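Novice: model the following, please.
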Amino acid sequence: MDVPLWAWAAVLAVILVMLAVDLFAHRDAHVVSVREAATWSAIWVSLGLAFGGVVSWAYGAQAGGEYLAGYLIEKSLAVDNVFVFALIFTYFAVPREYQHRVLFYGVLGALVFRAVFIAAGSVLISSFAWILYVFGAFLVVTGWKMFVHRDGETDLSRNRVLAWARRRIPSTEDYHGQRFWVRQGGRWVATPLFFVLVMVETTDIIFAVDSIPAIFAVTQEPFLVFTSNAFAILGLRAMYFLLADLIERFVHLKAGLAAILVFVGVKMLLLDVYKIPIWLSLGVIALCLAVSVGLSLWQTRPGARDAVAADAAGSEREVDRA
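Specialist: I've put the predicted structure just below:
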């Protein structure tokens, strides 16, 4: 793909304008309602899909399919971020009206870090073609570990980055609105919201280590890797507020995400043996996501857990009688 500089500039301009609009719309601290989150989610998804249409129109169906596959991978893996964000906000007892501001700057930082990672990945791939096999093996191992440890819990109190930041940075224990820093006793000190932001940024860097190689599995075009990543990440805040109250229902999501990582890892390992068509990649990714989400919602539907518990109790009574 021959992408001119003006196209890069235009994409960055659209991203910056949309971020400015989002920041202006949420300039006052307030609790983001489900309806508001759904509206913004629809806007971000529509924008991401519309850009995919532009890519298809300008560079053909193959490029459009690669963008869409990358977008879908990042969007599905971003759901996993929602779990961790909810855990972080709960651990720090962050008031709901302050959460959007943290996520806004978290996404802003994520875009910068992703751009750096993508540039580094592109240089590595162009210089060392065999690095694709390393990425593929890494994704397979990561997917397997995610599946094995899908029910594990994260203990933030033992997080080394958080412990280091708290030791080195003077802070206050009280929230001061949406501020990350306040002046006390003649010096600047960090509020708890700053440490929340540190954890959000750290989490996103960790997730980027998985998602960036995964997108390189479907396309090695830097423009498609960055744009699919960026447009998926832009809707992360709205996705969080839309799904935050439902995360406990996605009991099989990690298994689906693990399957996606293993699939794209295998796809990368087979590059010189068989190139899996982009339409097949899209189908497998969508199927893994749909099955894991659908099965989760079905299993956790109202009354389903009570029925399972009743069946289990009935089985225990039958065993006792025997």
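Novice: drop to CA atoms for contacts and neighbour counts, all remaining ones
Specialist: Noted.
Novice: ok, for the most centrally placed residue in the chain, nearest residue in space, not its chain neighbours?
Specialist: Centroid-nearest residue in the chain: residue 78, 1.8 Å away (criterion: Cα atoms, centre = their mean). Once flanking residues are discounted, residue 78 sits nearest to residue 236: 6.9 Å by Cα to Cα, 6 or more residues apart in numbering.
Novice: do I have it right that that neighbour meets residue 76?
Specialist: No - assessed by Cα atoms under 8 Å, residue 236 is found out of contact with residue 76, at 10.6 Å.
Novice: just to revisit the earlier point, and the residue nearest to residue 78, how far is that from residue 74?
Specialist: Distance, residue 236 to residue 74, by Cα to Cα, to the nearest Å: 10 Å.
Novice: and for comparison, fold this next one:
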Amino acid sequence: MSHEILFIIGFVIFIGLMMAIDLGLFGKANKPVSLKQAGIMSAVWVALAMGFYVLILNFGHELHDVHTLRRLHEINQKHFHKLAIDNHNLITSLQLYRKTLGLEFLTGYVVEYALSVDNIFVMVLIFTAFGVASKNYHTVLLWGIIGAIVMRFLFIFLGAALIDRFHWILYVFGAFLVYTGITMFINRNKEEKIDPENHPVVKFASRFFSVHPHFVGNKFFTKIDGKKMITPLFLVLLIIETTDLIFAVDSIPAIFSITKDPYIVFFSNIFAILGLRSMFFLLVNIIEKFHYLKVGLAALLAFIGLKMLASHYAEQIGLTTATSLYVILGILAISIVASLIFPKKKLT
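Specialist: This is a model prediction of the structure:
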């Protein structure tokens, strides 16, 4: 069994255990998640991501079984790391490789975590539009995240296969991200609305399933006179899954601008997704205060897209992975601070 498969198996087992702990904290007595619980789990997820970063710094070469200079050259070329390998010193070269992997993971994690904030804006709209009780948020988000993990796995490794075969597709990804960033900036003040009755997912599901008109606790299905029906909560879950699919079209190409190693893309992506649920409960009541985040995310997407378009010259003009991380953190910090210094004016 290859080292990559062993890493994936171990990671999936880890995900299962942590989600069980997460569910144990959030799912007690079917009550709304408190700010304290959300804060604790948010801190735990971030700490675990940082722990994984340290693991990569020390054992990252084990991921692709890199123990020789020949293997290191092979992986360096395959994943476009552009490492300055010392052909006379394996230990130094492996340290450089692990440091590069760690930096790519950390940068990808920050990008995905930041883009997840946009998911939260939309999730709040969805829950509000459908009148979902706050005590049922955690159930929908739990299953939503499980579905998102499966979809991201498929998207990421499909994307890696496309890049490996058609390297020019990176320029398509880059142009798309620039376009998305510009569009997000133009529409930053546009009021988003969700019509529960006319939503495309609701119409589609109604064609194939019998829909119960009322919520039934935290259940996705119910039986009425022996007939199985889906509840409005299941419709909400379908909409959230569809929304995540749309967001994945932005976020996955964005991380491929940082690293071409699909395993690092997967690990950074999944850590950010796993922290999304606790971050939602942490920000749900204050998300509107960060009104400049849309501008920040638009700038972030445009920056990443431009970096992809200029990938051949990025290193020459100083756009290393480390520099990109500083720029990304700077964009996010400025948008958050600006939101606090210049609060949104209330309409009278």
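Novice: burial of the counterpart of residue 195 of the first structure in the second structure, as a residue count?
Specialist: Mapped onto the second structure by TM-score structural alignment, residue 195 of the first structure lines up with residue 235. Residues contacting residue 235 of the second structure under the criterion other Cα atoms under 10 Å number 20.
Novice: check residue 343 of the second structure too.
Specialist: If you count neighbours by other Cα under 10 Å, residue 343 of the second structure ends up with 14.
Novice: I'd say it and residue 289 touch.
Specialist: Yes - the criterion here is Cα under 8 Å, and residue 343 of the second structure meets it with residue 289 at 6.8 Å.
Novice: what are the ranges of the strands in the stretch 151-300 of the second structure?
Specialist: Counting by DSSP state E, counting those that start in this stretch, the stretch 151-300 of the second structure has strands at residues 221-224, 227-230.
Novice: now for the first one, which elements pack on it?
Specialist: The contact analysis (3 or more Cα pairs under 8 Å, 6 or more residues apart in numbering; DSSP states H and E) places strand 221-224 of the second structure against strand 227-230.
Novice: give me the mean distance between the strand it packs on and the first structure.
Specialist: If you overlay the two and look at strand 227-230 of the second structure, the average distance to its match in the first structure is 0.7 Å (mean Cα distance after the TM-score superposition for the first structure).
Novice: for that strand, packing partners?
Specialist: Strand 227-230 of the second structure packs on strand 221-224, going by 3+ Cα pairs under 8 Å, 6+ apart.
Novice: so the strand it packs on matches what in the first structure?
Specialist: Aligned using TM-score structural alignment, strand 221-224 of the second structure spans residues 181-184 in the first structure.
Novice: so what's the gap between the matching stretch and the chain middle?
Specialist: Put simply, stretch 181-184 of the first structure sits 32 Å off its chain's centre (Cα atoms, centre = their mean, to the nearest Å).
Novice: map residue 250 of the first structure onto the second structure.
Specialist: So, by TM-score structural alignment, residue 250 of the first structure is matched to residue 290.
Novice: state the distance from the counterpart of residue 175 of the second structure in the first structure to residue 144 of the first structure.
Specialist: When the first structure is aligned by TM-score structural alignment, the residue opposite residue 175 of the second structure is residue 137. Distance of residue 137 of the first structure to residue 144 of the first structure, computed by Cα to Cα: 11 Å.
Novice: hey, what's in contact with both of these two?
Specialist: Counting by Cα atoms under 8 Å, 6 or more residues apart in numbering, residue 137 of the first structure and residue 144 have no common neighbour.
Novice: done for today, thanks.
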